[in-house]
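Colleague: Show me how the following folds:
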Amino acid sequence: MSFRFNFDIETDGEDVETGGVETTPSVPVEETPDSSRIPAQLHSIHELISKLPPHIAFSPLAIPLTSSKTITIPRRELFDVRMQLMAEDNNPSTDTSQNFSAAFTDEDIRTNTYEGGLKSWECSSDLVKQLATDSEVWMNSSHRILELGCGTALPSCYILQTLLPVSGDQPVHFTLADYNLDVLRLVTLPNLILAYLYATNGLPSMDPSATEGSEETPEIELTSTLISSFLSTLQTHNITISFLSGSWSPAMISLIHGGLEYPSTAEETMHSLLLASETIYSPSSIPEFVDMIEYTLASSGKGYIAAKDVYFGVGGSVKDFVDIMEKKKWKWEIDVDTDID
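Modeller: Here you go, the predicted structure:
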């Protein structure tokens, strides 16, 4: 296996605002025992579709690739997520997770309860840029794609947007994993649907300058016709998507391998492309993250890990992760992004 490592150099430890993308996670305000960690569960796309709201509001995220080229990815608005949660809280018959309080606070992370998945973090945009730069590397060889700690899933959305216009016979399977099921249903799947609509020209104008200063946020209605079209398009392009919630663990690794006993490195269920951004901010979780990589990424596969050099106040660092990779004799290289405005 091999890695392309992308990380930002921070200036004097200060956070930087970058166009609607969050920077460094703040220190967890609450520690909970390991025994309270959410167990790993596998979810089908049909399960999450059943939890979608009638409509979603979205906005375009513009990610500059070069001075003349910008990548645009539509994503669901956080205020719209909050409105959905309030509506569910007022409807006792709603069969969804209740009281997802992290959506209504300023907390970035609540350890073992919420891991920041509702927000788009800066390194996920960096990872999109790296994928765009390396498209020839992964485009024709990545048939099983795993995004760990996916959250808003910008990298996977970019890949889906890139693959859909291409007529490919080779099947592609996405596995998207986040600690919280609520994150998967509230932002991950909606953003994948938005990526499909963007790739098939099914959205209103996606020119960020066209909506700048406007008080109206574009919405789409998630009709049964739209959902059927989304699913049939995936099927036509031989694309399947599954979702995992819960903690990184032997149980999650087993689910990724279709229930095979841990530890499994069955080549047919290993992944050719592994994506992760902002996943090494907590030193205590790095060993579990490394296990996820070791037992899910094929020996011939490629991993892209985007992270800050140092997570001030939280403790994680690229050095900690690199030290482990060196002990395991994994092949890796680092790309440093010093272009911070």
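
Colleague: Only C-alpha atoms from now on, for both contacts and neighbour counts.
Modeller: OK.

Colleague: I would like the residues contacting the helix or strand harbouring residue 183, please.
Modeller: Here residue 183 sits within helix 181-183, counting by DSSP states H and E. Outside helix 181-183, the residues within contact range by Cα atoms under 8 Å, 6 or more residues apart in numbering are 97, 100, 117-118, 151-152, 244-246.

Colleague: Can you spell out which helices and strands pack onto the helix or strand just after it?
Modeller: Next helix or strand after helix 181-183 toward the C-terminus (DSSP H and E): helix 189-199. Helix 189-199 makes packing contacts with strand 70-76, helix 154-163 when contacts are defined by 3 or more Cα pairs under 8 Å, 6 or more residues apart in numbering; DSSP states H and E.

Colleague: And the strands in the stretch 151-300 of the chain, which stretches?
Modeller: Using DSSP state E, counting those that start in this stretch, the strands of the stretch 151-300 of the chain run over 172-178, 219-221, 239-245, 271-277, 297-308.

Colleague: distance of the most centrally placed residue in the chain from residue 331?
Modeller: Nearest to the mean C-alpha position of the chain, counting by Cα atoms, centre = their mean, stands residue 150 at 2.2 Å. Going from residue 150 to residue 331 by Cα to Cα, to the nearest Å gives 24 Å.

Colleague: Then residue 130?
Modeller: In terms of Cα to Cα, residue 130 sits 18 Å off from residue 331.

Colleague: I have a second one here; can you model it like the first so I can compare?
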Amino acid sequence: MDFKFNFDVGDNDTKQKDPLDAKKDKTIISNDCTSKKFPLKSNNVLEVSDIAKCWLSKPDENLYEVDTLEVGQAISLQIVTPCDLTDQDESEKGRTGTTPSDLIPNVYEGGFKVWECTLDVLEYLSRHAEENIFKGKRVMDLGCGVGVLGTYAICSAQAGFVTFQDFNKDVITDATGPTSLLNFKIGHNLDGISTCQETGFQTKDSCKSDDSESANEEILSKATDSLLSDLWKDCKFLSSCKKRVNFMFGDWSDLIDCSNNNKYDVILSSETIYNTAYYSKLHSFLEKFLKRDGVIYMGSKSHYFGVGGGVLAWTEFVKSRDVFEMRTVHVIEANLKRVVLCMKFKSENKM
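Modeller: Next up, the predicted model:
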């Protein structure tokens, strides 16, 4: 599959360009969902109904943006984020941590931004779509942010079930949930009746009618106008989604001890090995939630300045634990090299 992005990914080592800056379409949708009045579940797992109740309970004065992320010639993914992320001044961003680009360890882990290594993983997976990596599988999008990888897995690659996990609850309720469900609604009816083909994202060549391009424009126009608001009231759709997705939030060390004992065939992750201080709990999380015959795909920069993380540091840590085998499956040559890693349990640890 010939796969390329219609936006530039910067090679600057210290400041990366947000791919959403190259959006082709932007629509403002009203609704809000903060976590201040949203009850915490003991196991930190949210269902589709929880996300819907959250949105429906909020007034309309708080606005959200829907940005179009163009992927090559075929895939158009809608990204939902709160408008106030772009309206806050710098001091407010630093105080609250609600900014799409900054990282505040253990407060805000960058979930409102689409990081470039996410796109690297997406590129690799799309090029290997014929291998049916996801078909019928249980998948986790670990450190999901807005949920690009998990949304791809279930919409375009026929995953059986996807769990979206992020550190911040606000990211899950304000961005991941709306983004994933909006794209499901546009490109795939989870009862099995597709808007076009049975696999996923709305594509230029997938509609059966001769007027496929105009059909796409009409569908996306509706999506960026009222579909996001309307889908929360579509009980049949939400019931179907519940069978296919859920959401998990919180620190990895806390989630390891939660009551969720589900195992996953595939775990996807991007930019999660930037801080060596997180390695122990990340490794333990992967060890707990990956099936013994499962696989992990992880995107990373070669090095992250200031916190010491990166491919070499992670490789050495994984070797020291002697649980997983790891190899590089995709390399992106840039000023700061990026890679996609593949991890599996060592054969002696699969029993």
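
Colleague: give me the stretch of the second structure that stretch 305-325 of the first structure matches.
Modeller: In the comparison with the second structure, stretch 305-325 of the first structure aligns to the range 298-318 (TM-score structural alignment).

Colleague: Can you get me a residue count around the corresponding residue of the first structure for residue 280 of the second structure?
Modeller: Under the alignment (TM-score structural alignment), residue 280 of the second structure pairs with residue 287 in the first structure. Residue 287 of the first structure has 15 neighbours, counted by other Cα atoms under 10 Å.

Colleague: Repeat that for the one 5 residues further on.
Modeller: The local packing of residue 292 of the first structure (other Cα under 10 Å) involves 19 other residues.

Colleague: So which of the helices and strands packed on helix 189-199 of the first structure is nearest residue 6 of the first structure?
Modeller: Nearest to residue 6 of the first structure among those is helix 154-163; the distance by Cα to Cα comes to 13.3 Å.

Colleague: For the closest one, which helices and strands make contact with it?
Modeller: strand 70-76, helix 122-133, helix 189-199.

Colleague: Kindly calculate the angle that the longest one makes with helix 154-163.
Modeller: I take that to be helix 122-133 of the first structure. 30 degrees (axes from the mean of the first three to the mean of the last three Cα atoms, to 10 degrees).

Colleague: Helix 122-133 of the first structure corresponds to what range in the second structure?
Modeller: Against the second structure, helix 122-133 of the first structure falls on residues 116-127 (TM-score structural alignment).

Colleague: That stretch vs the first structure, average offset?
Modeller: Following superposition, stretch 116-127 of the second structure is found to deviate from the first structure by 1.3 Å on average (mean Cα distance after the TM-score superposition for the first structure).

Colleague: contact partners of that stretch?
Modeller: 1-4, 9, 16, 18-19, 148-149, 152, 269-271, 297-301, 330, 332, 338-340.

Colleague: Can you say which of those are buried?
Modeller: 9, 18-19, 148-149, 152, 269-271, 297-301, 330, 338-340 (16 or more other Cα atoms under 10 Å).

Colleague: Let me know the helix or strand that the residue nearest to residue 16 of the second structure when sequence neighbours are not counted is in.
Modeller: In this structure, residue 16 of the second structure finds its nearest non-sequential neighbour in residue 10, 5.8 Å apart by Cα to Cα, 6 or more residues apart in numbering. Under the criterion DSSP H and E, no helix or strand holds residue 10 of the second structure.

Colleague: what number of residues lie near the residue nearest to residue 110 of the second structure when sequence neighbours are not counted?
Modeller: Leaving aside its sequence neighbours, residue 110 of the second structure sits nearest to residue 103 (Cα to Cα, 6+ apart; 5.4 Å). Using other Cα under 10 Å, residue 103 of the second structure is surrounded by 15 other residues.
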